[in-house]
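# Could you work out the structure for the sequence below:
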Amino acid sequence: MRFVYLSRQANRSGYLILEHLLTETRYAPDCVILPPYRGRVEYLRHAAPSDAADAATTSATGKCDSTGSIDELARKHAVPVHHVANLNAGEGFALLRSYSPELIVLGGGWPQMLKPRVISCPPLGVINTHPSLLPEFRGTDVHRWQVLHGVDESGSSIHYVDESFDTGAIVGQVRFCVDDSDPPQVLARRAAISAGPLMAHALALIDEAKPRRAATEKQPPPAGAPYFSRWKWEDLDFLRLSWDKPAEEIRRFVLACTQESYRYNGPYFHFREKRFMVRRAIAGPPATAMPCEIGRVVKITDRGPLVTCGEGAIILTEVQPASDRFWPEAFHTAPTLDGAEFCSAFRVAAGSRFE
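Have a look, this model is predicted:
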């Protein structure tokens, strides 16, 4: 079966899918098409946290998981590689047609929305991998949105691409459980690892069914189901902590903002006219009511300050002083302090008020 493989250069899922196909299956693409690439160091310098996560992520053990170059992987296996800025028209579309693909495989996304002429070019259609159990959590940065919403199950989906986002018929899915302490990086890594075998299974189904498309059942999004946008790293209103929310909701928000490098913006509050970002937090005592107003420090625990919330309380276990200017104008370079160090360094005591 002739197919063309599309991906983004520093994408973990795209790399692992292609690696699995080239080393574990008989399905090798006729070519790999990537967008223009400025180089790994320059990419990481300008990338937002979610993009940087694709190139280098920190695991739960603190070990860095590096994604190799898709370009190098393809060339190692003698697969031609092309860098294309616009696949929808001009030389990019002409290149695509020159391969006469039966199928287009999207592994790890593509920076453009594909136009109908591209989608209809291969007779067997276009398939894409998505890191959620579609039709739930369509969109971008869905690992973070899933953590924020407290899902207990996630997975990967392979679906046909149509003229909307993540709404095409589903070819296959794989599921895994999510712990309430899992940061988005854990979901992303598990989805990426599972995507290779899942893609191989989908290709086998499509290959067996040709010249017709593989039998699927259209699964439209539930009525009113949202499309999740990119995580709002530059929106300071979005990132500012609201202590009137339940403690568990605040904990999930902090967890959803977990980063590989604490150079970027994160959930923040004000104390004595200075901004601080909460990098890690844990649930406080199970009591539903605290004896003081929201945002007030009840006491200093051995893990950090216990802060009253709209429902319950939360312990701030890692806090970072923010730079005067927020990203993307500047990175945050101050060291992250554990909760006890933060209280000592900035004279936080029982009764202190965070805003």
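# C-alpha only now, for contacts and for neighbours.
OK.
# Name the SS class of residue 128, please.
Under DSSP: H, G, I helix; E, B strand; the rest coil, the three-state class of residue 128 is strand.
# which non-adjacent residue is nearest it?
With Cα to Cα, 6 or more residues apart in numbering as the measure, residue 106 is the residue that lies nearest to residue 128, at 4.6 Å, once sequence neighbours are left out.
# And that neighbour, how close does it get to residue 114?
Here residue 106 is placed at a distance of 11 Å from residue 114 (Cα to Cα, to the nearest Å).
# What is the burial count for residue 45?
Other residues near residue 45 come to 9 when the count uses other Cα atoms under 10 Å.
# Quick check: closest non-adjacent residue to the most centrally placed residue in the chain.
For the chain, the residue sitting closest to the mean C-alpha position, by Cα atoms, centre = their mean, is residue 141 at 4.0 Å. By the measure of Cα to Cα, 6+ apart, the closest residue to residue 141 outside its immediate chain neighbours is residue 230, 5.6 Å from it.
# Could you look up the SS state of that neighbour?
Criterion first, three-state DSSP; result for residue 230: coil.
# Now do the same contact list for it.
139, 140, 141 (Cα atoms under 8 Å, 6 or more residues apart in numbering).
# Check residue 55 too.
10, 11, 12, 40, 44, 66, 67, 68 are the contacts of residue 55 under Cα under 8 Å, 6+ apart.
# Please apply the same query to residue 6.
The contact partners of residue 6, by Cα under 8 Å, 6+ apart, come to 32, 33, 34, 104, 105, 106, 107, 109, 110.
# circling back to that earlier point, who's more crowded, residue 106 and residue 114?
When neighbours are counted by other Cα under 10 Å, residue 106 and residue 114 differ, and residue 106 comes out ahead with 25 against 18.
# Residue 202 belongs to a helix?
Yes. Counting by three-state DSSP, residue 202 is located in a helix.
# so it makes contact with residue 170?
No. The pair residue 202 and residue 170 does not pass the contact test of Cα atoms under 8 Å, sitting 9.8 Å apart.
# what touches both of these two?
Counting by Cα under 8 Å, 6+ apart, the shared contacts of residue 202 and residue 170 are residue 158.
# Of those two, which one has the most company?
Higher neighbour count among residue 202 and residue 170: residue 170, with 26 against 21, using other Cα under 10 Å.
# Now the second one, please; I'll put the structures next to each other:
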Amino acid sequence: MRVVFMGTSSFAVRVLTELVGDGELEILGVVTRPDRRAGRGLRPVSPPVCCEAKRLGLPVWQPERVNRPDFVEFLRSLRCDVIVVAAYGQILKKDLLSLPPLGCINVHASLLPQYRGPDPIRWALLNGEEVTGVTIMLMDEGVDTGPILAQKSLPVLPKDTYASLTEKLGTLGGKLLREVLPAWKEGRITPCPQEGEPSYAPVVEKEKARINWESPAWYIVRQVRAFFPSPGAYTFFAGKRLKILEAFWEENNGTPCPPGTIHRIEKEKGIVVCAGEGLVVIRRLQPEGRRVMSSWEFVCGYRLSVGQRMGEEVR
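As a prediction, this is how the structure comes out:
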């Protein structure tokens, strides 16, 4: 089966890696987003899929607009059987969707119709979902509205982060796709319309990564997990940004204190901070302009003490 792959993110990398391992598939090349300038030096940075495709020795195409007529004609010339899409980032229009004989098949990181849109993994973590999964879908002109070819669920573990769940779901999606493609080609799958009330997962604004210490501790820990490793849930301490990279929460059965106040400092456990409800125990963090460190390293280096406050930005 001749396959063109479209994807951009780390999720798509895992799907692509699984497909490349299937000897029955011929990956003709990879379509991904153009390089973008980023960082202090504003140097061009390639999407994760671009880097992986080049490592695998696959041709890479990076059109600014994938639906541009000349690029659609180029894809037509490849005579692919199917186009596989995973977290690509552009909506495909009718001319492109109707191009391959077996259609365009999307690997989506949720159990559709839950979390239609570009950021399903982050929203699942922020909303405290205990189960998520992947959907293999035949694409139509809507946003994640096409009929379902297959689904598979996955438990969300208490320690799962955006990074770990992206890797798990990408691998799961790639493995499921390897089962679906030959069955779809042979006519052994009947597409099923999506059923149930849809929910949506727009791109999460970066401002949602800022910790409000008046929130419940359990929600703050969800933020830490949902924004790890990038951009990182953050607060302010002594007027500088402080990323919280690992944390858990516990009930506050002791003396209540104002949200954001350091309640206890324990060498083995971490920095314990009061929230609007409960306590947040910080295990790993990264001060602005510094390396990632354990909470105890931060305590020793910055001379933290009980009663100091987090969250106050000095302008």
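# The residue nearest to the centre of the first structure and residue 270 of the first structure, how far apart?
To residue 270 of the first structure, residue 141 of the first structure is 27 Å away according to Cα to Cα.
# same check, this time on residue 221 of the first structure
Here the distance between residue 221 of the first structure and residue 270 of the first structure works out to 40 Å (Cα to Cα).
# With residue 93 of the first structure instead?
Distance of residue 93 of the first structure to residue 270 of the first structure, computed by Cα to Cα: 51 Å.
# Between the two ends of stretch 210-222 of the second structure, what distance do you get?
This stretch, stretch 210-222 of the second structure, spans 12 Å end to end (Cα to Cα).
# follow-up on the earlier one: restrict the contacts of residue 55 of the first structure to the buried ones and give me that as a ChimeraX selection.
Buried residues among the contacts of residue 55 of the first structure (16 or more other Cα atoms under 10 Å), as a ChimeraX selection:
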select :10,11,12,44,67,68
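# Out of the contacts of residue 55 of the first structure, which is nearest to residue 235 of the first structure?
Residue 235 of the first structure has its nearest neighbour among the contacts of residue 55 of the first structure in residue 44, at 20.7 Å by Cα to Cα.
# Tell me if that closest one really is in a helix.
Yes. Secondary structure assignment (three-state DSSP) places residue 44 of the first structure inside a helix.
# Would you confirm that it contacts residue 52?
Yes. Between residue 44 of the first structure and residue 52 there is a contact under Cα under 8 Å: 5.7 Å.
# From residue 266 of the second structure, how far out is the residue of the second structure most remote from its centre?
Among the residues of the second structure, the one whose C-alpha is farthest from the average of all C-alpha positions is residue 255, by Cα atoms, centre = their mean at 37.9 Å. Residue 255 of the second structure sits 16 Å away from residue 266 of the second structure, going by Cα to Cα.
# Same question for residue 27 of the second structure.
From residue 27 of the second structure to residue 266 of the second structure the distance is 53 Å (Cα to Cα).
# The two - which one has more neighbours?
Neighbours were tallied for residue 27 of the second structure and for residue 266 using other Cα under 10 Å; the higher tally belongs to residue 27 (21 against 12).
# can you pull the contacts of residue 173 of the first structure?
Taking Cα under 8 Å, 6+ apart as the definition of contact, the neighbours of residue 173 of the first structure are 133, 155, 156, 157, 158, 198.
# Quick check: which element contains the counterpart of it in the second structure?
Under the alignment (TM-score structural alignment), residue 173 of the first structure pairs with residue 151 of the second structure. Under DSSP states H and E, the secondary-structure element containing residue 151 of the second structure is strand 148-155.
# Highest neighbour count among the contacts of residue 173 of the first structure?
Neighbour tally across the contacts of residue 173 of the first structure (other Cα under 10 Å): the maximum, 30 neighbours, falls on residue 158.
# aligned partner of that residue in the second structure?
Taking TM-score structural alignment as the criterion, the aligned counterpart of residue 158 of the first structure in the second structure is residue 136.
# so that match sits in a strand?
Yes. Assignment of residue 136 of the second structure by three-state DSSP places it within a strand.
# give the contact list for it.
Taking Cα under 8 Å, 6+ apart as the definition of contact, the neighbours of residue 136 of the second structure are 105, 106, 107, 108, 148, 149, 150, 151, 173, 176, 177, 180.
# before we move on, the earlier item: which one of the contacts of residue 6 of the first structure sits in the busiest neighbourhood?
residue 107 (27 neighbours).
# how near is residue 126 of the first structure to residue 43 of the first structure?
Using Cα to Cα, residue 126 of the first structure is found at 28 Å from residue 43 of the first structure.
# can you tell me which residue in the second structure aligns to the residue nearest to the centre of the first structure?
Residue correspondence, TM-score structural alignment: residue 141 of the first structure in this structure matches residue 119 in the second structure.
# is it true that its match touches residue 226?
No. Because the distance of 10.6 Å does not satisfy Cα under 8 Å, residue 119 of the second structure is recorded as not touching residue 226.
# which residue ranges form the helices in the first structure?
Secondary structure of the first structure by DSSP state H: the helices cover 12-24, 40-46, 49-55, 70-76, 90-98, 116-119, 142-148, 184-209, 236-239, 247-256, 339-345.
# Can you spell out which helices and strands pack onto the second one?
Read that as helix 40-46 of the first structure. Secondary structure elements in contact with helix 40-46 of the first structure, counted by 3 or more Cα pairs under 8 Å, 6 or more residues apart in numbering; DSSP states H and E, are helix 49-55.
# Buried ones in the helix it packs on, by neighbour count?
In terms of neighbour count (16+ other Cα under 10 Å), helix 49-55 of the first structure has its buried residues at 49, 50, 52, 53, 54, 55.
# sorry, back to before: now flag whichever of the contacts of residue 173 of the first structure is closest to residue 350 of the first structure.
Within these, distances to residue 350 of the first structure taken as Cα to Cα reach their minimum at residue 155, with 42.8 Å.
# okay but that closest one is in contact with residue 192, surely?
No. No contact is recorded between residue 155 of the first structure and residue 192 when judged using Cα under 8 Å, the distance being 9.3 Å.
# tell me, what's touching the two both at once?
Residues touching both residue 155 of the first structure and residue 192 (Cα under 8 Å, 6+ apart) are residue 131.
# Residue 307 of the first structure is nearest to which of the helices of the first structure?
helix 247-256 (8.9 Å).
# Show me which positions of the closest one end up buried.
Neighbour counts over helix 247-256 of the first structure (16+ other Cα under 10 Å) mark 247, 248, 249, 250, 251, 252, 253, 254, 255, 256 as buried.
# got it, and stretch 135-155 of the first structure?
The neighbour-count criterion (16+ other Cα under 10 Å) identifies 135-148, 150, 154-155 as the buried residues of stretch 135-155 of the first structure.
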